[in-house]
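Participant: sequence and predicted structure are below.
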Amino acid sequence: MNTSSVLEFVFTGLTDKNELNIPLFVIFLHVYITTVLGNVGIIIIVMVDKRLHKPMYLFLSNLSFVDLTYSSAITPKMLQDLLSETKAISFAGCAVQMYVFVSFATTECISLGIMAYDRYVAICSPLLYGVLMSSTLCFWMVVAAYVIGFMTALVHTIPSQFLLNFCRSNIIDHFFCDLPPLYKLSCSDTSMNLAVLIILGGLVSISCFILILFSYTNIILAILRIRSAQGKYKAFNTCTSHMTAVSVFYGTIFFMYLRPSTSYVLQQDRVASVFYSIIIALLNPFIYSLRNAEVKNAVKSFLKYF
């Protein structure tokens, strides 16, 4: 039969050492609370402070929403499993978790490319910035990122969850429903799924990465043409936070997904999975707020009301 006999999956979790469950629960509970506060804080500050009603910060608030959503698809369930003896998730729940994570992770990938293009226009064509980055264009760029993310997730989720047979076991050697561990579990031929994962994932991520490289190559060349040291510092400072976020996100994504299936070692990859699924969502608000003077000033103004 071309249907799965599995009604639920069981995660092995973050660790097989029970004595680490409580310490890990405490650590990741604090991480998740900080993630929620940091990203919600960025969204609220951008909404209430009119000085931040610019494309750069609207893209930043959208990035915070994306980070918050895909982190929330994974972390609460992981925290629950750390305190549970049976780390089970229903077949439908696994499909939903995978879909939400893949769609919003893809959206983040595209959003980082859009933000790089925004900085390129701001620094290389400042006089045309209002025309090239109009509110209407920015809106449709964000919509396009979500549409591509949702469609990409459908391409991965439907074949992975509803066209593969899971007749060997229902134990996923991971802490959430990610694609490579699920392919390892299936008794069907997953070569086509892996090919789609690498090709489609590579098409989206590498296209965005090329856009980022193009943008920052031109930004660096433009900065080098600035005569004053203060002007160079100001221009460079507006980009360092985004460059840091891009390096962290793309480094882990390329490591996890754009490599041959034979190189997947699930035990070793858990650390990388924790990083891109949980830690990046924690880091982004701090990367952008600590390196950006306008955001820091907006935070100080906002805190005066409390």
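Facilitator: Cool, got the structure.

Participant: going forward, measure contacts and count neighbours with C-alpha atoms only.
Facilitator: Will do.

Participant: okay, and the residue most central in space within the chain sits in which element?
Facilitator: Residue closest to the mean C-alpha point of the chain, counted by CA atoms, centre = their mean, is residue 105 at 4.0 Å. According to DSSP states H and E, residue 105 maps onto helix 91-124.

Participant: that helix: which residues count as buried?
Facilitator: 91, 94-124 (16 or more other CA atoms under 10 Å).

Participant: now the helices: where do they sit in the stretch 101-250 of the chain?
Facilitator: Secondary structure of the stretch 101-250 of the chain by DSSP state H, counting those that start in this stretch: the helices cover 129-132, 135-162, 179-185, 191-224, 229-257.

Participant: then this one, side by side with the first:
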Amino acid sequence: MAPGGNQRGDVTEFTLAGFPNLNSTRVELFSVLLLVYLLTLTGNVLIVGVVRADTRLQNPMYFFLGKLSCLEILLTSVIIPKMLSNFLSGKYTISFAACITQFYFYFFLLASEFLLLAFMSVDRYLAICHPLHYPLLMSGAVCFRVALACWMWGLLPVLGPTVAVALLPFCKQGAVVQHFFCDSGPLLRLAGTNTKKLEETDFVLASLVIVSSLMITVVSYGHIVLAVVCIPSTSGHQKAFSACTSHLMLVTLSYGSAIFLYVQPSQSGSVDANWEVTVITTFVTPLLNPFIYALSNERVKEALKDMFRKVVADF
């Protein structure tokens, strides 16, 4: 343990530094965060509801879209409500137990999301490149097992690093997490011991989850592009590409920011400039997800219109 460091049990809470140069505008920042959270909840809850209620959306593509919206709801709920309560109370603190819990669920949900995005790309590949075998390959039972696997494969790998972080000796003096939530790099920087091995483990796990799922996505869309090029009609090109454009937009945002943040050997030494990129994974992507899919998918738009008409008619 480093000189002057205290045992982990002496640290009962951390202070969250928040957003650099923005904490002075507390009212404005609270209003923006509240609006983002409400829009994210509303949009993703609508997607989940319409997918479950409308028979036209009972196929694997929309099944996975509903699961993705569930993950987005949970991911933002892990971070934003605590931030909002801190702004209201004026105390930017988080208990040690809450910090470790937030750490675990953030990375668990993020890993599950990347795995789900990879399977969504495989689903599009099978639908476009193997349409005759698609109903058998992506049956309801298969979709359920795939969704369950995404949750389990995100749940288990994160458990070990979380326990390791929880057992680290943290220095009580200056226990300020230089971030707006309990992210990996800022927490490791506070440890009163050498965290090189833990950082290397995090790097390997992040590379396996993020890079492997990205490669699956790239290969899937590579086959899709080749298949679409062979379609003789222009309308066929447009229909095939429109089904994938929204997914590609979300994938680009998600993977780009995650690779920048977590696929690096050392995270504790580069936390000061990372909060802007983290905003993409924690706020922007969950917010854009329902709008990207709803606004670019005619079937989803029609289902939403019908649902609103039914609600209005009932009143």
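Facilitator: Nice, I can see it. Note that the coordinates shown come from a computational prediction; the quantities given were computed from them, not determined experimentally.

Participant: pick the most deeply packed of the helices of the stretch 101-250 of structure 1.
Facilitator: Each of these was scored by mean neighbour count; the highest is helix 179-185, a mean of 19, by mean count of other CA atoms under 10 Å.

Participant: which secondary structure elements does that one sit against?
Facilitator: Counting contacts by 3 or more CA pairs under 8 Å, 6 or more residues apart in numbering; DSSP states H and E, the secondary-structure elements packed against helix 179-185 of structure 1 are helix 135-162, strand 171-172.

Participant: need the contact partners of the last one.
Facilitator: When you say that, I think you mean strand 171-172 of structure 1. Residues from elsewhere that reach strand 171-172 of structure 1, judged by CA atoms under 8 Å, 6 or more residues apart in numbering: 9, 10, 11, 12, 181, 182, 185.

Participant: thought residue 78 of structure 1 was touching residue 177?
Facilitator: No: under the criterion of CA atoms under 8 Å, residue 78 of structure 1 is not in contact with residue 177, lying 10.8 Å apart.

Participant: more crowded one of those two?
Facilitator: Per other CA atoms under 10 Å, whichever of residue 78 of structure 1 and residue 177 has more neighbours is residue 177, with 24 against 21.

Participant: any idea how far residue 75 of structure 2 is from the aligned partner of the more buried one in structure 2?
Facilitator: By TM-score structural alignment, residue 177 of structure 1 lines up with residue 182 in structure 2. Distance, residue 182 of structure 2 to residue 75 of structure 2, by CA to CA, to the nearest Å: 13 Å.

Participant: the aligned residue in structure 2 for residue 83 of structure 1 in helix, strand or coil?
Facilitator: For residue 83 of structure 1, the aligned position in structure 2 is occupied by residue 88, per TM-score structural alignment. The three-state label for residue 88 of structure 2, taken from DSSP: H, G, I helix; E, B strand; the rest coil, comes out as helix.

Participant: what is the burial count for residue 88 of structure 2?
Facilitator: The local packing count at residue 88 of structure 2 equals 13, with neighbours defined by other CA under 10 Å.

Participant: how much space between it and residue 29 of structure 2?
Facilitator: As it turns out, when the distance is counted by CA to CA, residue 88 of structure 2 lies 11 Å from residue 29 of structure 2.

Participant: now list whatever residues contact both of the two.
Facilitator: When contacts are counted by CA under 8 Å, 6+ apart, residue 88 of structure 2 and residue 29 are jointly contacted by no residue.

Participant: could you pull up the contacting residues of the equivalent of residue 74 of structure 2 over in structure 1?
Facilitator: Residue pairing (TM-score structural alignment): residue 74 of structure 2 is matched to residue 69 of structure 1. The neighbours of residue 69 of structure 1, taking CA under 8 Å, 6+ apart as the test, are 100, 104.

Participant: kindly report the same for residue 47 of structure 1.
Facilitator: Applying CA under 8 Å, 6+ apart, one finds that residue 47 of structure 1 lies in contact with residue 53.

Participant: which of the three states applies to it?
Facilitator: Here residue 47 of structure 1 is helix, with the state taken from three-state DSSP.

Participant: how close does the alignment partner in structure 2 of it sit to residue 300 of structure 2?
Facilitator: When the two structures are superposed using TM-score structural alignment, residue 47 of structure 1 falls opposite residue 52 in structure 2. Distance from residue 52 of structure 2 to residue 300 of structure 2, counting by CA to CA: 12 Å.

Participant: check residue 49 of structure 2 too.
Facilitator: 11 Å.

Participant: repeat that for residue 51 of structure 2.
Facilitator: With distances taken as CA to CA, residue 51 of structure 2 is found 8 Å from residue 300 of structure 2.

Participant: more crowded one of the two?
Facilitator: Set side by side, residue 51 of structure 2 and residue 300 give different neighbour counts by other CA under 10 Å, the larger being at residue 51 (23 against 20).

Participant: about what we covered before: so which of the helices and strands packed on helix 179-185 of structure 1 gets nearest residue 252 of structure 1?
Facilitator: Evaluated with CA to CA, those place helix 135-162 nearest to residue 252 of structure 1, the distance being 18.1 Å.

Participant: which bit of structure 2 covers stretch 240-259 of structure 1?
Facilitator: Mapped onto structure 2 using TM-score structural alignment, stretch 240-259 of structure 1 spans residues 245-264.

Participant: can you list contacts of that stretch?
Facilitator: Contact partners of stretch 245-264 of structure 2, identified using CA under 8 Å, 6+ apart, comprise 114, 117, 121, 203, 206-207, 210-211, 214, 267, 274, 277-278, 280-281, 285, 289, 292-293, 296.
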